[in-house]
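Colleague: no FASTA, just this:
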């Protein structure tokens, strides 16, 4: 067990009473509790990247309709970014041709 896992188990001893600390399901549950109670600032670059990473990990674990919705959300975000970039480039080209 790593130090991070031991730290998680010590933080959530009350929730994990009676569970084997070496059980992968108990470790996954402790990791889930850690993600739910983490209060990192999301307005920093690191916080934003951590949020994207957690979204990607969660969508990889999901299946069926949840995976399809995650893919749809990513596609909509990418479409918005592409539209904004295209519009900005168009406005820049119009400004440069004046």
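Modeller: The structure has been received and is ready for your questions. Everything numeric in this text was worked out from a predicted model, so none of it was measured.
Colleague: for the rest of this, base every contact and every neighbour count on C-alpha atoms.
Modeller: Fine.
Colleague: hey, which helix is longest across this structure?
Modeller: Identified as the longest helix of the chain according to DSSP state H is helix 65-96.
Colleague: now do the buried residues in that helix.
Modeller: residue 70 (16 or more other C-alpha atoms under 10 Å).
Colleague: alright, now check it against this:
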């Protein structure tokens, strides 16, 4: 959290815990992500979920990190294959 910004969740759900403790702040952020009520079909929500996935995968270790890395590699591979297919179809269409 930046500056003197205080997480309201510390006042409501985490009464009695030290608001300056990094673990408490991380848990408050986790609670905020769990209680986030936004539509999942918007671009903004999708980007927030990708950002949450990226943050959680950087904190993960061991097998979870490898699974997250494999998921990312498969997504990137799928995007590259789809992009390559679009380029080839466009070139084929232009050649006609």
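Modeller: That came through fine. Model, not experiment: these values are computed from the prediction.
Colleague: TM-score of the superposition?
Modeller: Scored against TM-score structural alignment, normalised by the length of the second structure, the superposed chains reach a TM-score of 0.83; 94 aligned residues with a C-alpha RMSD of 1.8 Å.
Colleague: coming back round to it: tell me the residues of the second structure aligned with the longest helix of the first structure.
Modeller: Mapped onto the second structure using TM-score structural alignment, helix 65-96 of the first structure covers residues 63-94.
Colleague: how close does the matching stretch sit to the first structure?
Modeller: Here the mean offset of stretch 63-94 of the second structure against the first structure after fitting is 0.8 Å, by mean C-alpha distance after the TM-score superposition for the first structure.
Colleague: map residue 55 of the first structure onto the second structure.
Modeller: Residue 55 of the first structure maps onto residue 53 in the second structure, by TM-score structural alignment.
Colleague: corresponding residue for residue 36 of the first structure in the second structure?
Modeller: Aligned by TM-score structural alignment, residue 36 of the first structure pairs with residue 34 of the second structure.
Colleague: ok, residue 9 of the first structure - how many residues close by?
Modeller: 22 (other C-alpha atoms under 10 Å).
Colleague: please report how far the match of residue 36 of the first structure lies from residue 22 of the second structure.
Modeller: 18 Å (C-alpha to C-alpha, to the nearest Å).
Colleague: check residue 52 of the second structure too.
Modeller: Distance of residue 52 of the second structure to residue 22 of the second structure, computed by C-alpha to C-alpha: 18 Å.
Colleague: cool, and residue 44 of the second structure?
Modeller: With distances taken as C-alpha to C-alpha, residue 44 of the second structure is found 27 Å from residue 22 of the second structure.
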